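Asks: output the structure for:
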Amino acid sequence: MTPGTSTPRQIDTSTAHPARVYDWLLGGKDNYPVDEAVGDRLPPQARDAARQNRAFMNRAVAWLAGQGIDQFLDIGTGIPTEPNLHQIVQDIVPTARVVYTDNDPIVLRHAEALLVGRPEGVTDYVEADVRDPAAIMGHARRILDFSRPIALSLIALMHFLGDDQNPHALVRDMVAELPSGSYLVLSHAASDIFPELAEQVTAEYAKGGIRLGFRTRAGVLRFFEGLDLVEPGLVTAPEWFKETPAPSPEGSGIYAGVARVR
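Replies: The predicted structure follows:
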């Protein structure tokens, strides 16, 4: 049991879960036949999107750590896939503090792997849902210093919330708790880059009982309202890079951006 977690829930192997489907798309082994069934029905571009999304996260958090950001709150962590966020940032800032959050109990089973970090730093995990930001922020305040900048990471998460679940308000409320100089790191599936493909992916996830809410660029841009987008702004995942060689050009249905809290 890790600090801040409740009694582990029983893993439901009869229903697909986004974290486990994502693990399958990345070539992982921590998923069940019900998750694989969803992944098998998806077009090949879904694997590309998962890879592009992961690579964006790696580049973004490495850049932030290089700017001196040493506190990270990663919501929708998913099943560990090396390098994990804390490995990237603690290689750059060994004293970095990282709090992971996910709502899939299988991720809790892997918390020991997530919590193995540099002895100079701190890594922590709490089982919670992004729709309960009070629980997440309450736990994070026990680990992170909210008087200093924090990077809030929402990687490929908010497109699992429909507009009726007020995703923009959820993000706005969490960002409001962050001090000036903090950052929002967010990636999100697009509905308007490859619309037919987006419809196909949405339909296949729905067959597995997973609801998707892909958004247009304008819809994704709303998550960054009131913040200062870091260059190159809101772009596709392979187009976002800083101070590193440019990734190979390729089509992508994932929007990605990093913005600074004023």
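
Asks: contacts and neighbour counts: CA atoms only from here.
Replies: OK.

Asks: who are the neighbours in contact with the spatially most central residue of the chain?
Replies: Closest to where the C-alpha atoms of the chain average out (Cα atoms, centre = their mean) is Ile155, at 2.2 Å. Residues near Ile155 by Cα atoms under 8 Å, 6 or more residues apart in numbering: 53, 57, 75-77, 185-188.

Asks: could you rerun that using 6 Å?
Replies: 186-187 (Cα atoms under 6 Å, 6 or more residues apart in numbering).

Asks: go on, Glu112?
Replies: Per Cα under 6 Å, 6+ apart, neighbours of Glu112: none.

Asks: any idea which helix or strand comes after the host helix or strand of it?
Replies: Using DSSP states H and E, Glu112 falls within helix 111-114. Next helix or strand after helix 111-114 toward the C-terminus (DSSP H and E): strand 122-127.

Asks: which strands and helices sit next to that next one?
Replies: strand 97-102 (3 or more Cα pairs under 6 Å, 6 or more residues apart in numbering; DSSP states H and E).

Asks: run through who's touching the strand it packs on.
Replies: Contacts for strand 97-102 (Cα under 6 Å, 6+ apart): 71-77, 121-128.

Asks: here's the other one to compare against:
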Amino acid sequence: MSEASPERIWTHQDPDYLPPEIDTSKPSIARVYDAFLGGKDNFAVDRAIAMEGMKHFPDGGGGARNNRAMLFRGVKYMTEQGIDQFLDVGSGLPTMDNTHSVAQRVNPDARVVYVDNDPIVLAHARALLQTNDNTRVITADLREPEAIFHHPKVEGFLDFSRPIGLLLVAVVHHLGDDEGPAELVDVYKSRLASGSYLQLTHFCSCAPEVRALEGVLLSMLGTGRARDLKEITRFFDGLELVEPGVVHLPEWRPDEPVKLPLDLAGNCIAGGVARKP
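Replies: A predicted model of the protein is given here:
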């Protein structure tokens, strides 16, 4: 997130400034992802998972960077199609080219709500979004869509009678099969107005290394489920997929020619963007 603020931001080197609800002895999805990206906003418990994962999947950071690049391209595309409000569920810790910075470069009046269940995300956003009136952040869980839709910082700020860009980027794979992920995504889609877009990315079970990484995440983090392209495509049922459809991330409307065959980092996550008719 690009807006600077004089408010102090905590890091793992500044434990005394941590919000009291953050337990540094327990791993967090957002912080593990930050560790894969080589960030500083994580703790030993998070880095241990990333390090173990990279024993099986050495370029886990490359996969995470491909995911961020796909978010950039998807948000830019949606904004250019006229979308001026976004709901980013499971947004994680801020890095370069977040949803609001991409959208507001195209349309300075674009509104964005970030949603994450990790209080660490809220701690960052309070500082980094202090001067941005068109961007808000709330603490809520993907599994409780009604709590998100009816949150006081969402109601009246996002207009669900108009098209919205819904982002479920690298978050649905943290739902187990027993949690009905496709049905949950259907609930979100049902609340979108005609002309809205869904951008979704997901671990793809395309290689044994991905399955090995899945095992690490499930055993050490308790979450992280790889699915095949057919299962990932199911999340877009009822929507009109934007070309080229559901593909491995480097292949989705790349800014530069993509070298084929894709390497493991390019194959490990798939996704797409689709419009609600």
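
Asks: got a TM-score for the pair?
Replies: Once superposed, the chains reach a TM-score of 0.91 (TM-score structural alignment, normalised by the length of structure 1), with 250 aligned residues with a Cα RMSD of 1.6 Å.

Asks: before we move on, back to that, for the helix holding Glu112 of structure 1, buried residues please.
Replies: 111, 114 (16 or more other Cα atoms under 10 Å).

Asks: so which residues of the stretch 51-200 of structure 2 form strands?
Replies: 85-89, 111-116, 135-139, 165-169, 197-203 (DSSP state E, counting those that start in this stretch).

Asks: angle of the biggest helix by length in structure 1 against strand 151-155?
Replies: Determined from DSSP state H, the single longest helix within structure 1 is helix 45-66. Orientation check (axes from the mean of the first three to the mean of the last three Cα atoms, to 10 degrees): helix 45-66 of structure 1 against strand 151-155 gives 170 degrees.

Asks: quick one on the thing from earlier: and which of the contacts of strand 97-102 of structure 1 is nearest Pro195 of structure 1?
Replies: Pro195 of structure 1 has its nearest neighbour among the contacts of strand 97-102 of structure 1 in Gly76, at 24.9 Å by Cα to Cα.

Asks: on that earlier part again, could you dump the strands of the stretch 51-200 of structure 2 to a markdown table with distance to His124 of structure 2?
Replies: Supplementary listing: the strands of the stretch 51-200 of structure 2 in a markdown table, determined by distance: least, Cα to Cα, whole Å:
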| stretch | distance to His124 of structure 2 |
| --- | --- |
| strand 85-89 | 16 |
| strand 111-116 | 12 |
| strand 135-139 | 10 |
| strand 165-169 | 19 |
| strand 197-203 | 24 |
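
Asks: most tightly packed of those strands?
Replies: Among the strands of the stretch 51-200 of structure 2, strand 197-203 has the highest mean neighbour count (mean count of other Cα atoms under 10 Å), at a mean of 27.

Asks: that strand vs structure 1, average distance?
Replies: Strand 197-203 of structure 2, aligned to structure 1 and superposed, deviates on average by 0.3 Å (mean Cα distance after the TM-score superposition for structure 1).

Asks: in structure 1, point out the residues matching that strand.
Replies: Against structure 1, the aligned range for strand 197-203 of structure 2 is residues 183-189 (TM-score structural alignment).

Asks: check the offset of the matching stretch from the chain's centre.
Replies: Distance of stretch 183-189 of structure 1 from the chain centroid (Cα atoms, centre = their mean, to the nearest Å) equals 7 Å.

Asks: go on, stretch 188-206 of structure 1?
Replies: 18 Å.

Asks: so which bits of it are buried?
Replies: 188-191, 193, 197-198, 201-205.

Asks: can you tell me which of the residues you listed end up in strands?
Replies: Among the buried residues of stretch 188-206 of structure 1, the members falling in strands (DSSP state E) are 188-189.

Asks: now the buried residues of stretch 188-206 of structure 1 in CSV, with distance to Gly138 of structure 1?
Replies: Listed next are these as CSV, based on distance: Cα to Cα, whole Å:
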residue, distance to Gly138 of structure 1
His188, 25
Ala189, 29
Ala190, 31
Ser191, 33
Ile193, 37
Leu197, 39
Ala198, 35
Val201, 35
Thr202, 33
Ala203, 36
Glu204, 36
Tyr205, 32
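
Asks: separation between Gln45 of structure 1 and Glu82 of structure 1?
Replies: Gln45 of structure 1 sits 22 Å away from Glu82 of structure 1, going by Cα to Cα, to the nearest Å.
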